[in-house]
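Participant: turn this into a model:
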Amino acid sequence: MADYAMSFERLGQWISKRARSPTLRHPRATSLSMLDGAVAAVVAGPVSMASEEWVCPLLGVDPDAFNHDTEEFSAIAATLMRHNAIGETLSTRPESFEPLFVRSPDGEVDPRPWCMGFYAVMKLRLLVWSRLLSPNGTEHLMLRPILVHCIDDAGRPLLPPARRTLGTQPIVQNAWRDIPATVEALRQFWMPIRFKRGA
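Facilitator: Here you go, the predicted model:
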C-alpha cells in the first residue's frame, strides 16, 4: 500500500483541488484536518467499517477506484495509511495521539474542521453511535468536546446552548484540549462492543 500512496501533504492538495472541481464528485472531507478527524472516528468508533463505506464519501470517489492504479487509488492508499497510523498510535501509545487541527500563523487552534470530519463519519452510522447521543445519558459527555465544535446541515450548533456549558462556563474555548483523551476514551468504550460484533 505504501508504494502506491501519495504523501499526506499531497493528499491535502488533492482533496482541496477535488473539492473545487466543477465536474468531479466533491469529497465530504474538504481538508486534511477534516479527513484526520474522520479517520479517527473510524478507528475509535463502535463498529468496523469496510474501507469503501467511509473512504468513498470522504474522498468523493467510487468504489471502483480501489481497483485501478490511478491518482484516486493513490489518495485512497494515503487515507488508509493514515487510518493504520492512527490505529497504531491509539493501540500502542495513546498518550501521544495528536489530532491534526488547523492552526493559524499565530498558533491559534481551530478544531472545527477536525470535529466536523469526526461527525461526518458518525453520520454514516448514526444508529450505532446513538447510545452516546442521548443528552440524558452520562456517556453523552464523552462526545461533548467534539460535538461542541460541530454544526448541523443548516449551519446551527449541533449542541444546544444548555449543553455547550459546564456550570456557568462555556466549554467551547478550550474543549479542543480534551479531544485526544476523548478519542482514546471512545476507543476504549466501544472496544468490547466492536469486537463482540466482529466475532
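
Participant: C-alpha from now on. contacts and neighbour counts both.
Facilitator: Noted.

Participant: can you pull the contacts of the residue most central in space within the chain?
Facilitator: With distances taken as C-alpha atoms, centre = their mean, Ala38 lies nearest the centre of the chain, 1.9 Å away. Residues near Ala38 by C-alpha atoms under 8 Å, 6 or more residues apart in numbering: 29, 58, 114, 116-121.

Participant: against Val109, how distant is it?
Facilitator: With distances taken as C-alpha to C-alpha, to the nearest Å, Ala38 is found 18 Å from Val109.

Participant: ok so, going back, which pair of the contacts of Ala38 spans the longest distance?
Facilitator: Leu58 and Trp114 (12.7 Å; C-alpha to C-alpha).

Participant: quick revisit: tell me which entries of the contacts of Ala38 lie within helices.
Facilitator: 58, 114, 116-121 (DSSP state H).

Participant: what count of nearby residues applies to the residue lying closest to Trp190 once chain neighbours are set aside?
Facilitator: Spatial nearest neighbour of Trp190, excluding adjacent residues (C-alpha to C-alpha, 6 or more residues apart in numbering): Pro46 at 4.9 Å. Number of residues near Pro46 (other C-alpha atoms under 10 Å) recorded here: 24.

Participant: cool, Glu52 as well?
Facilitator: 16.

Participant: following up with a second sequence; could you model it the same way so I can compare the two?
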Amino acid sequence: MTKSVNLDELDQFLSSDESPENCMMLSDLDGLLHGVICSPSPVSSDVWMAAGLGAELKELPEWVVNTLTDRYMEIAQGLAHDPMVVEPIFWQAKEGHVIAMDWCEGFMKAVSLNPKEWLRLSESGKDGHLMTPILLHMIDEQGNSMMGITQDQLDKALFQASEVIPDSVARIYLYWQ
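Facilitator: Predicted coordinates for the structure are as follows:
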C-alpha cells in the first residue's frame, strides 16, 4: 500500500465518536470501494462516500476524504495493473481465520447503488457465478447462510470463498471492461 493511504488512522476514526453515526468500518468501506470500481457504470464519489460514511463530503474531515480517495486510486491502479493486484482488507479473528463478511457486505452495498445494471452479470448465464464467493458471505440476522449452506458446512464454505474473492473481483472488473 502507498504511504499516503494511512488506513490505521482511518480505522481509528471510523471506530471513534467523531465518525458519522451510520458509517461503515474499514473492511466494509474497502469492499464498497472495490464494488464501486468494478461497477458497470461510474459511481460519483459524492454517492459512494455518502453510502459508506453516512455523511456528505462537506461534513467529513478533509484527511478522511483524501485517505479514501487514495485507497480508491490504489484499488483502481491494482485492477488496471498486469497482472492485476487485488488485496481486500478482511478482518482477522483472534483464532486466526479470515472474516470476509463485512467486506462482502460493503461490496454488495456498491452493487445496490446500481442494481439493475448489475443484473446483467448475475443473469448472464455464463458469468453470474463470479459473484458467488461474495454472495456466500451474506448471512441473515440469525447467523444462517442466505445461500442455504448448512451450519456445519458454513465455516469451511466461507473460508474457501474468501480465498477466491480476489480472483472473482478481478474477473468481475474484466467482465465490465
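
Participant: just name the closest of the ones in helices among the contacts of Ala38 of structure 1 to Leu11 of structure 1, please.
Facilitator: Distances from Leu11 of structure 1 to those, taken by C-alpha to C-alpha, are shortest for Leu58, at 12.2 Å.

Participant: quick one: contacts for that closest one?
Facilitator: By C-alpha under 8 Å, 6+ apart, the contact list for Leu58 of structure 1 reads 27-29, 35, 38.

Participant: wait, what's in contact with the aligned partner of Phe90 of structure 2 in structure 1?
Facilitator: Alignment note (TM-score structural alignment): Phe90 of structure 2 maps to Phe101 of structure 1. Neighbouring residues of Phe101 of structure 1 by C-alpha under 8 Å, 6+ apart: 33, 109-111, 113-114.

Participant: who's in contact with the longest helix seen in structure 2?
Facilitator: As assigned by DSSP H, the longest helix anywhere in structure 2 is helix 151-175. With C-alpha under 8 Å, 6+ apart as the test, helix 151-175 of structure 2 has contacts from 34, 37-39, 79, 84, 86-88, 97-100, 121, 130-134, 136-137, 144-145, 149.

Participant: give the buried residues for it.
Facilitator: Across helix 151-175 of structure 2, burial judged by 16 or more other C-alpha atoms under 10 Å covers 154, 157-159, 161-162, 165-173.

Participant: which part of structure 2 lines up with stretch 182-189 of structure 1?
Facilitator: Aligning stretch 182-189 of structure 1 against structure 2 (TM-score structural alignment) gives residues 168-175.

Participant: show me where structure 1 has helices.
Facilitator: With helices called from DSSP H, structure 1 shows them at 8-20, 32-44, 51-59, 71-92, 112-124, 126-129, 140-147, 172-175, 179-198.

Participant: what's the angle between the fourth one and helix 51-59?
Facilitator: Orientation note: helix 71-92 of structure 1 sits at an angle of 110 degrees relative to helix 51-59 (axes from the mean of the first three to the mean of the last three C-alpha atoms, to 10 degrees).

Participant: so how far is helix 71-92 of structure 1 from its chain's centroid?
Facilitator: Taking the mean C-alpha point of helix 71-92 of structure 1 and that of its whole chain, the gap between them comes to 12 Å (C-alpha atoms, centre = their mean, to the nearest Å).

Participant: that older thread, relative to Thr165 of structure 1, how far out is the match of Phe90 of structure 2?
Facilitator: Taking C-alpha to C-alpha, one finds Phe101 of structure 1 at 22 Å from Thr165 of structure 1.

Participant: nearest spatial neighbour of Leu59 of structure 1, chain-adjacent residues omitted?
Facilitator: Looking at Leu59 of structure 1 with C-alpha to C-alpha, 6+ apart, the closest residue is Pro27, at 4.4 Å.

Participant: isn't that neighbour up against Arg18?
Facilitator: Yes. Using C-alpha atoms under 8 Å, Pro27 of structure 1 makes contact with Arg18 at a distance of 7.0 Å.

Participant: picking that back up, quick one: which of the contacts of Phe101 of structure 1 is most hemmed in?
Facilitator: Result: Trp114 is most packed of the contacts of Phe101 of structure 1 (other C-alpha under 10 Å), 29 neighbours.
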